[in-house]
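**Student:** Here is my input, please return the structure:
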Amino acid sequence: MTAPFSPLRGAFRSVWLLRGCSTLGSQLLAFALGLHLYQVSGSALDLGLLGLVQFVPSLAFALPAGQLVDRFAPGRIAMLAQLLNALAAGALLLPVPAGVSIVLVLYAAALATGATRAFEHPIHTALLPSVVAEGDVSRAVAWVTSVAKIGTMVGPIIGGALYAMAPEVAYGGALGLFIVAALLAATLPGRSEKLAQLSGLRAAFAGLHVIWRDRVLGGAMLLDMLAVLLGGATALLPIYALDVLRVGPVELGFLRAAPGIGAVAVGVWLTYRPVARRVGTVLLSATAVFGALTVAFGLSRSLPLSLVLLAAIGGADMVSIHIRSALVQLRTPAELRGRVGAVNGIFISSSNQIGAFESGLTAYWFGTVPAIVLGGAATVAAVGVIAMLVAPLRRTDDIHTVTSIARQRR
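**Tutor:** Model (predicted):
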């Protein structure tokens, strides 16, 4: 008889703490980088380029990162990634050499952390099934996703407090967290068995092949991508707060935190009651609720109501993340988890970036409120289309008994 799942026992504890430390460290560093850059350059363009500098390497290295994670122990790859993050944070604590612009140093740190970001999804996709039993993956996903959401939520608050003391204090805090994360990754076990490996171009695009063949995985990722692309109301929060609700920066801070609070609350619930049955229906329903709540948020003129709606949006999104992450890990062959995780990361990163651009463009064309309302309505419509076109996703029931095409044909 196997022992019941516990988040504070065995290798999973290290995985959970690793995710928390790495997420919080990344949030501290990202906050300090952005504010420091704007203070020294005073250029909104420089600030925009900072995001591009981080996005390009994360996209360029995504597929190679998936191959490396599948070939070597994901814990060792995670340790190296966290050490590179630590080097980037540590470099910002050193005096800037004469004749070198601080802006270039900040961009170099952003470039390094953007490269390590490419490894995030492959590592965590491969790690969880290697440290917990298959029947516990869904619950483990909820624990790991919740701690990441907590880090995302409190990171800017802690980063602001540390940066107020001095930028070096924020960079030092990030450095310490990255070192702890690297030490935790070093304690994770290596591979217990040698997995079959592909070679050449077939290996590079194996993750894409799995998702293309598996309509459940492909449908789930397409659903998430469309929801983020079309329903990205959070990208317009500064405009919404100032021009629609007519509130100040303090209220804007609460609006930004509200989705994270809702996500953490639902995430804690899912650690005890993970979605295990009728997962396709629940995934489609949660995404439709996400779109409908976005429409309601766009129409709201009350700060308390808007806060509640944003928290509910974050909760609905958490259900979607929980199911999609569990599907990716359970339906993917062990030797391909890194590469499928890399493709999933590309979907998420691209949709976040392009979704923010789409929201800004539609707000410029139609106005802030119509952009939010139209985006939410389009999300609901997209759910209906995918539900009709991707029947295997709609019919998926027990999350622990589904088997991917790739596994069936091995």
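
**Student:** From here on, just use CA atoms for contacts and neighbour counts.
**Tutor:** Fine.

**Student:** tell me the contacts of the residue nearest the centre of the chain?
**Tutor:** By Cα atoms, centre = their mean, the chain has its centre lying nearest to Ile348, at 6.9 Å. Residues near Ile348 by Cα atoms under 8 Å, 6 or more residues apart in numbering: 224-225.

**Student:** Going along the chain, name the strands of the stretch 1-150 of the chain.
**Tutor:** For the stretch 1-150 of the chain, no strands are identified by DSSP state E, counting those that start in this stretch.

**Student:** wait, doesn't Ala265 sit right on Gly315?
**Tutor:** Yes. Contact criterion Cα atoms under 8 Å: Ala265 and Gly315 qualify, at 7.2 Å.

**Student:** Which of these two has more residues huddled nearby?
**Tutor:** The neighbour count for Ala265 versus Gly315, taken as other Cα atoms under 10 Å, is higher for Gly315 (25 against 19).

**Student:** how about this one, so we can line them up?
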Amino acid sequence: MSAMPTSPLQIRDFRLYWLARFFAVLATMGMVVIIGYQVYDTARAAYGMSIKEASLMLGLLGAVQFVPLAVLTPVAGWTADRFERRTVARFANGVDMLVALTLGLVTYAQVLSLPLLFTLAALHGVARVFTGPSMSAIAPNIVPPELLPKAIALSSIAWQSATVAGPAIGGFLYAAHPALPYWGASGLMLCAILLLTPVRRVMPPPMTGHPHPIRQMVDGLTYVRRHRFLLGAITLDLFAVLLGGATAMLPVFARDILHVGTEGLGLMRGAPAIGAALMAGLFAWRPLKKDVGIKMLWAVAAFGLITIFFGISKNFGLSLFVLALLGAADMLSVYVRSSLVQLHTPDQMRGRVSAVSGLAISASNELGELQSGLAAALLGPVGAVVAGGGAAVIIAGLWSYLFPELKRAKTFDPPPEVLANAVMQEKPA
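**Tutor:** As a prediction, this is how the structure comes out:
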């Protein structure tokens, strides 16, 4: 009998999954930073907009990416719980690869316009909404439950390290030629598809509840709404990042406040991920074991305070350091929330609950961009960032009162009802 693995990296399928996630996120983050810069730069240079007007275009960019996410999230979650999850992830990455190729072609041909950029950004959002639930639901099926917190930390390292490298590489490639980031992204997505192919098939268990697909899609939302712990954990991230996110304003800070161009923008987009990757590495080495819920709440409060410091900084080096701290605080919150959400959800619901969680993350990011753009149009970019950071601190305190279940989460141990469900799934028919 072979020895039980002590690390997810000892499992071949997880190693392939880890690399696929790394390449897919590396491609996506490289695209995201360039799309944002192209929207802002096109608005300023080709349309003659002011800083506030062009900042509003960044907000609208977030909105057009969020609309398909909001509409298709129930479908994506149902798809991840109905079909082979690896196939869904590969198909979604294939669609995103075609979007990257198209962006490369229109950039190379110099036919960019705001409507075209918004349309392609929306298609990019469609691909992402199907990638998230399917990829998230794979990991719990290829590692033992006791290794899942470590697997989530290692998966976060893949995500965060790609988030570090993607924007930086995208910025430098854009400086060499504007189309290069998109050519590179399409190649990386192809690599992700090929890496997922040999991973063992991940078939979801049979769905329980109502047999109609529409009702099955709604079941994910209903399940989260009825479980206060999941509802509190997911909405905490939603509102904190929705109000406190500063990343939407980074093109403004790079171009017109810190004056560091696309190269500096790439470094600024990557700085939070450096702090997050270091924090994730710490958790992979020494996972959290005690008082995980209260630590998540304190991390959100720290996220808000650090956001305020970034908003008032006028020094590029200091801004990079503060952004790295911001990423570390965010990683602590994400690590705890992701682990708790996965371990508090039965396997037959993981795709749909992951879709709800993904919708919250996307809402916090994309709608956060819209909120930041609107706030910047009223308060200016610095005022918008500072006000958003203060709002995130308030959210952390308010959620500790509204959802005391979060404070009572002491460890990552699954609740009894999830353990009982897992035992039932393992029993032969």
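
**Student:** State the distance from the residue nearest to the centre of the first structure to Ala3 of the first structure.
**Tutor:** To Ala3 of the first structure, Ile348 of the first structure is 35 Å away according to Cα to Cα, to the nearest Å.

**Student:** Equivalent analysis for Trp365 of the first structure, please.
**Tutor:** Using Cα to Cα, Trp365 of the first structure is found at 57 Å from Ala3 of the first structure.

**Student:** Likewise for Tyr240 of the first structure?
**Tutor:** Distance from Tyr240 of the first structure to Ala3 of the first structure, counting by Cα to Cα: 50 Å.

**Student:** how about the residue nearest to the centre of the first structure, what's its partner in the second structure?
**Tutor:** In the second structure, Ile348 of the first structure lines up with Ile361, judged by TM-score structural alignment.

**Student:** tally of neighbours for Thr145 of the first structure?
**Tutor:** 23.

**Student:** hang on, isn't it packed against His322?
**Tutor:** Yes. Assessed by Cα under 8 Å, Thr145 of the first structure is found in contact with His322 at 7.3 Å.

**Student:** Can you pull the residues that touch both of the two?
**Tutor:** With Cα under 8 Å, 6+ apart, Thr145 of the first structure and His322 have no common neighbours.

**Student:** separation between the nearest residue to Ser364 of the second structure once chain neighbours are set aside and Thr163 of the second structure?
**Tutor:** Leaving aside its sequence neighbours, Ser364 of the second structure sits nearest to Leu242 (Cα to Cα, 6 or more residues apart in numbering; 4.0 Å). Between Leu242 of the second structure and Thr163 of the second structure the distance is 19 Å, computed by Cα to Cα.

**Student:** for Tyr17 of the second structure, same thing?
**Tutor:** From Tyr17 of the second structure to Thr163 of the second structure the distance is 17 Å (Cα to Cα).

**Student:** ok, these two, which is more surrounded?
**Tutor:** In this view Tyr17 of the second structure and Thr163 are compared by other Cα under 10 Å, and Thr163 has more residues nearby, 26 against 23.

**Student:** so what corresponds to the more buried one in the first structure?
**Tutor:** Match for Thr163 of the second structure (TM-score structural alignment): Thr152.

**Student:** Give the equivalent position in the second structure for Ile323 of the first structure.
**Tutor:** Superposed on the second structure with TM-score structural alignment, Ile323 of the first structure falls opposite Val336.

**Student:** Quick one: list the elements packing against the helix or strand that match falls within.
**Tutor:** Val336 of the second structure belongs to helix 316-343 when assigned by DSSP states H and E. Here helix 316-343 of the second structure touches helix 148-176, helix 228-244, helix 261-285, helix 292-312, going by 3 or more Cα pairs under 8 Å, 6 or more residues apart in numbering; DSSP states H and E.

**Student:** again, 7 Å this time
**Tutor:** Packing partners of helix 316-343 of the second structure (3 or more Cα pairs under 7 Å, 6 or more residues apart in numbering; DSSP states H and E): helix 148-176, helix 261-285, helix 292-312.

**Student:** What lines up with Asp70 of the first structure in the second structure?
**Tutor:** Checking with TM-score structural alignment, Asp70 of the first structure has Asp81 as its match.

**Student:** I'd assumed Pro206 was in contact with that match.
**Tutor:** No. Assessed by Cα atoms under 7 Å, Asp81 of the second structure is found out of contact with Pro206, at 8.3 Å.

**Student:** Give me the common contacts of these two.
**Tutor:** Among the neighbours of Asp81 of the second structure, those also in contact with Pro206 (Cα atoms under 7 Å, 6 or more residues apart in numbering) are Gln348.

**Student:** Which one's more surrounded, these two?
**Tutor:** Asp81 (28 against 12).

**Student:** Just give the nearest non-adjacent residue to that one, would you?
**Tutor:** Leaving out its chain neighbours, the residue that sits closest to Asp81 of the second structure by Cα to Cα, 6+ apart is Gly351, at 4.9 Å.
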